[in-house]
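Participant: Model the structure of this input:
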Amino acid sequence: MIIGLYFWNLLRNQQSNKTAVDRESKKEMEKLRKLRSIQLTQPLAEKTRPQSMKDIIGQKEGLKALKAALCGPNPQHVLIYGPPGVGKTAAARVVLEQAKQHASSPFLQDAKFVEIDATTARFDERGIADPLIGSVHDPIYQGAGALGVAGVPQPKQGAVTKAHGGVLFIDEIGELHPVQMNKLLKVLEDRKVFLESSYYHEEDTNIPRYIHDIFQNGLPADFRLVGATTRTPDEIPPAIRSRCMEIYFKPLLPDEIAEIAQSAIAKLGMPESPEAVRVVVNYASNGREAVNMIQLAAGLAITEGRDRLRAEDIEWVVNSSQISPRPQKKVPKEQKIGYINGLAVHGPNIGTLLEIEVTSMSAEKPGAGKLTITGAVDEEEMGGGARTLRRKSMARSSVENVCTVLRQIGLNPFHYDIHLNFPGGVPIDGPSAGIAIACAITSSIRRVPVHPRLAMTGEVSIHGRVKPVGGVVAKVEAALQAGVEKVLIPRDNWQEMFAGLQGIEVIPVDTVEEVICHAFPEWAESISERGESEGNWIDPSIEPAVQPILPFMQARSTSE
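Facilitator: Modelled structure (predicted):
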């Protein structure tokens, strides 16, 4: 009798618990239905998101390279460099859809595009959770479920397995934790994920067959990696770079920003507003910023009962959001003594015009002149971890090389107090301004201006040779946008594509003498008339004792 009452109470409690769970489940389901029935309007950023190749503006060459990497019979892993808001994620998604249409492509019609953000892809050092690679839920941890009660470890798939047969897109891959980066490299090589657990035993018959298979043969992870980053290539680990094709997306030009802004206005159902677009172009540096500015300005216009954007609306957005003007450097209209246009790169594949200005005054004592450099980095550190090297900045070293070369051609900078300045508020480093510094110092000392529509880039060796530098394509593009008509570059950086450029002349040079001939053509003509051999003032093969250095631009004619 007592035993019967015990079991009857036990069954009744179980039934009441089940009833309570069912009632709670119905309440939660009703809450979910109500939540799903509420929908806001689609954000403008989502409306303007590119859905096809033609919707991606300003990245013709980048898209061409991305298609070549992914749409062939042997797709490759890809790293995309570029500033934010220029279409890196959208391009990867669209190109995968195009690849599915190619008969030779290994991507099937149901190939997945799995996206993960490296900044939020955190993992547990004990291996409990890893959203990128995958993990094992051991029975000891809470929430193991029925398999945990039986002492069975449960493998959990990561993004690399979910992307099997498709594309794994990792945004901001440069922020990925080094441990995860090393694990990812192993997965790229094996195309499998091997998991481990101290609770797994091959002879355990309680473990399901599929879990045995996962631990013994690994989870499939045959995908193509597309990583996007706003960092520069030297900040990405060489191990991942060597396994990927590197593609560069360029910053958007003003006309391309205007096209995106006009498209955003049209998708809002508003009439065209050229004056508003012009203000957007002056402040937005990428497509995302342009769309956000249009959306906020449109909200202001609608709340005020207007159906058309005005320039004042965009200006209000600029002031309320404290948006800085878009840096658009243009060449000066007038010639200046001691002023020249250099070229530099900042960020991934972003070129810019670099102002260099010099003033010079005769020193109190010949040969005791002072050299002051402002706007350049003083020191830089190299390496990391247990060993760090510190050296004088390459920009300052470049100035010293220039002074040595100028002395060889008869212009001694140490007879003058020279102040070299890089205006702009951003510290400058790197040797690529060498030939520009040489021309600026020469212009200041000899009081002869350089043409304002001339720009140049190139490192100077102590023998007067012009050495190759990086980012020349981006620098030439920046020069073209700034209104430069002629660009001097190292001959080793010459590419045939430069010969067909419209609106700008790209000239390769080998020596500082050639640079000065282009920067000061009147002097070059006078040298030729006075008998100098093609303006070649420096011959490293001849010792100074055999060929004494004549004063700069004062070589005597043989007829005198």
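
Participant: drop to CA atoms for contacts and neighbour counts, all remaining ones
Facilitator: Noted.

Participant: where along the stretch 451-560 of the chain do the helices fall?
Facilitator: The residue ranges that make up the helices of the stretch 451-560 of the chain, judged by DSSP state H, counting those that start in this stretch, are 472-482, 512-519, 521-529.

Participant: do the stretch 51-200 of the chain as well
Facilitator: Applying DSSP H, counting those that start in this stretch to the stretch 51-200 of the chain gives helices spanning 60-70, 88-100, 145-149, 159-162, 178-190.

Participant: between those helices, which one is nearest to Glu505?
Facilitator: Closest approach to Glu505 among the helices of the stretch 51-200 of the chain is made by helix 60-70 (21.3 Å; C-alpha to C-alpha).

Participant: Helix 88-100 and the closest one, what's the angle between them?
Facilitator: With axes from the mean of the first three to the mean of the last three C-alpha atoms, to 10 degrees as the criterion, the two stretches helix 60-70 and helix 88-100 enclose an angle of 50 degrees.

Participant: now the other sequence, so there's something to compare against:
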Amino acid sequence: MGQRQTLPVLPLRGTVMFPGITAPIAAGRPGTLRAIETALKGDRLVFAVAQRDNTEEPAPDILFTTGVIARIGQVQRGLGGVQLLLQGEQRATALHYSEVEGHLTAVIVPAEEMMPLDLKDPAFEALHKEARERAAELGEKRGLPEEVVHQVLDSVEDAGRFADLVAGYIELTVPEKQGLLETLSVEERLRRVLVHVQRQIGLLEAQEDIKSQVQEELGERQREMFLREQLKAIQKELGDDDSSKEIIELREKLSKLELPKEARAEVERELGRLERAGRESMEAQVIRTYLEWIAELPWNERSDDHLELARSGEILDEDHYGLKEVKDRILEFLAVRQLRAQQVAAEVATTGEFPVSKLKGDTSDANPALSTTANEDRQITDTREAKSRAMARGPILLFNGPPGVGKTSIAKSIARSLGREYVRVALGGARDEADIRGHRRTYVGAMPGRIIQGMKQAGSRNPVFLLDEVDKLGQSYQGDPSSALLEVLDPAQNDSFTDHYLGVPFDLSEVLFIATSNFIQNIPGPLLDRMEVVDFSGYTEREKKEIALSYLIPRQLEESGLAGRGLSFTDDAVMKVISEYTRESGVRQLERQLGAVARKVARRVAMGDSGTIDDKVISADEVRELLGRPKVHPERANEHDEVGISTGMYYTPMGGDIMFVEASIRRGITRSSDEEEPTRVGPIALILTGQLGDVMKESARAALTYATNNADLLGIPRERMQSASEAHIHVPAGAIPKDGPSAGIAIATALVSELSNRKVRRDVSMTGEITLRGRVLPIGGVKEKVLGAHRAGIKEVIIPKANEADLEDVPDEVRAQLTFHPVETLSEVLAIALVEAPAPAEELVGV
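Facilitator: You can find the predicted model right below:
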């Protein structure tokens, strides 16, 4: 027996310490902490012994007598106690326990192990080897890497230490482990450890067999049902049983819809998938979103049409000033729809048959099994549908014109006059076909296209649907959105429009589509072919004044908080804003400038100057004071007749105006090397400046060729022609690109004026294309050009003979103040435009 010694006692709860094992121990009881502190002050040795039961306050009678002399290694202190590494060194037996200074101490003696008499005994070696192999097998079955298992086991060669190592790591109860600790015979302890290891291997193998048998017996569907029942039970316990309620509510909502056959089949299929999918799965969220879209679309809802032409005319006049031709075309459009609706109603009244089957093709007669009331309700619904479909089979309108002339707002007025819902979809900049048709559901973040989104927004299957800015559609590698619109706007196809997201047909045949554009030439031909163009032209200054007084000024006073104060504008003030602060065909910029005046007046009111504002009339001079210097400087007619300067006319989407064409002839001058090489036409070189486009350059070349070939008949002195070396044509405002053929006669007039030294009348403007033989060809934009010339102070206008009919579009008050000269040849133009008449008209020489 070894030497006695007294050591602090470290009671262990739920575990047993073995020699050669290093284990982390958490200590927090006061007595244990005092024992640890005592050991740390000495040689760091403690007597680690297990408790018989798990009591909080250990006493000598609940401690085993056999334990381990252990050394305290690393110590980490915390708020709840200490964490320490304890390394078992040797078995020991407690002879006596006592309490000293608040902790237990024990008088112990080391316990000597009983080794086999013959370590080379084959039976002992076989036992030792078997124990090692089974221990390695157990470690691998528990999932430990083979290399790690062998490294740990091979580090201990002694049989007794090996038995203690395995006993420390296998899963045993405290009494079983304590029994192994008290077994001093190495051979017996090794045998008992082998039994425990073999038992645990058998347990793991049995678990694996049971698991494989269960998986075989339970099919995939049974396993899924089992897990789903568990999930439902868990959700019920957590109070999270809303998923099934949502599905039931969604199913009820969808069942009330009268869906087409294809849509109903798709809905039922997706509902089944939703019920099988887990609530929080990504698939369930995608399916739920899809079904919600289906449920929220207006499959059956429609608005009742109110087709009263007199009321519609009143609404259009209330909302818009002028636009007589546009209003007439819209009222004609509505009149056709009204007559078609009356025809349907008359057919129902006389025959009792519903023409829905003729219009739709899949609607059966009333069901005899239904009640009388149900059949009557269905007859009413079918009649409404038939009327709506009959009225829907009309042209699709395209409102084309410059910005700000009321295209979008008049579409809203049409919806109001019909009593329909109004939806506007802005197509400007759309470059992806999916913008119209939607994305397929396989894409992340997929959603329907703008058409289906608009139908959901309308909440009705027969809204007025405005496709704004169809000429701004772009193209990219993602497809052509204008091609996707072909099906939408084709009455023969749009009753089965299929959005990629929905995947089922949706009927758009009852929708009244209206499109708007600024540049009709930017719309693809097949798309334009499906629409009827209604042209919106710019307003005259008088029309702008009336619009400002009747609509814009009251609205801006209301928005600025000045309504009810009696503030008003004089006619001259409004005309000053129109002519000197805006330059447009519409009235959008005009409203901004009037709003600026209202805001400046509102500022004065807010600063306490309200006494001078009430019932105030704003004059033209006050407009200059409030808005500052004029922002626009329109061209005005020349003050004097001049040689080589003619007055042309041009048109842009912002309106019409005049432009000056200047011609100058160089005579007998040698050009320097650094000057631009001119274009030579015969003996005379041609220089063109002012950012002219190719078409305008060609018009200038044609004009010079005509003038040089017909110099004698045009009254151009021979010596002036012979001395001319260069003809310079310049159009002022060089920063602005200019193009088009309509300046042809203006260029020719300026050239002939300069070559013949005749003055051009300042009060005459002209437009028309010229040919090499002096013919004047028709051009476009006559109304806007004439209005621009009138604003500039022009008195007489020369136009091509072929454009004479276009003068009917010019307002009466403008036509009354202007003199028009329709011409067919350039000689007629020169006779009117030049102060001195040209040579007598004879057969002119061409090229």
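
Participant: tm score of chain vs chain?
Facilitator: Taking TM-score structural alignment, normalised by the length of structure 1 as the basis, the two superposed chains have a TM-score of 0.68; 441 aligned residues with a C-alpha RMSD of 3.9 Å.

Participant: just to revisit the earlier point, please produce TSV containing the helices of the stretch 451-560 of structure 1, extended by mean neighbour count.
Facilitator: TSV is the format used below for these (neighbours: other C-alpha atoms under 10 Å):
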stretch	mean neighbour count
helix 472-482	22
helix 512-519	22
helix 521-529	15
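
Participant: In structure 1, what stretch matches the lengthiest helix in structure 2?
Facilitator: The single longest helix within structure 2, with elements called by DSSP state H, is helix 186-217. Aligned using TM-score structural alignment, helix 186-217 of structure 2 spans no residues in structure 1.

Participant: right, and the helix or strand after that helix?
Facilitator: The helix or strand immediately downstream of helix 186-217 of structure 2 is helix 220-238, counting by DSSP states H and E.

Participant: Residues contacting the helix or strand that that following helix is followed by, please?
Facilitator: Elements were assigned by DSSP H and E; along the chain past helix 220-238 of structure 2, the next helix or strand is helix 242-255. Applying C-alpha atoms under 8 Å, 6 or more residues apart in numbering, the set of residues contacting helix 242-255 of structure 2 from outside is 267, 271, 274-275, 279, 291-292, 294-295.

Participant: 6 Å instead, please
Facilitator: By C-alpha atoms under 6 Å, 6 or more residues apart in numbering, the list of residues contacting helix 242-255 of structure 2 from outside reads Ala295.

Participant: gap between it and the chain center?
Facilitator: The gap between where helix 242-255 of structure 2 is centred and where its chain is centred comes out at 29 Å by C-alpha atoms, centre = their mean, to the nearest Å.

Participant: How about stretch 465-484 of structure 1?
Facilitator: Between the centre of stretch 465-484 of structure 1 and the centre of its chain there are 17 Å (C-alpha atoms, centre = their mean).

Participant: start and end residues in structure 2 for that stretch, please.
Facilitator: Under TM-score structural alignment, the alignment places stretch 465-484 of structure 1 onto residues 775-794 of structure 2.

Participant: first to last residue in the matching stretch, what's the distance?
Facilitator: Using C-alpha to C-alpha, to the nearest Å, the span of stretch 775-794 of structure 2 from its first residue to its last is 24 Å.

Participant: all helices for the stretch 651-800 of structure 2, in order.
Facilitator: Taking DSSP H, counting those that start in this stretch to define them, one finds helices in the stretch 651-800 of structure 2 at 694-709, 718-723, 744-756, 782-791.

Participant: Quick check: which of the ones you listed is nearest to Val423 of structure 2?
Facilitator: Between Val423 of structure 2 and the helices of the stretch 651-800 of structure 2, the shortest gap by C-alpha to C-alpha is with helix 782-791, which sits at 31.4 Å.

Participant: No further questions, thank you.
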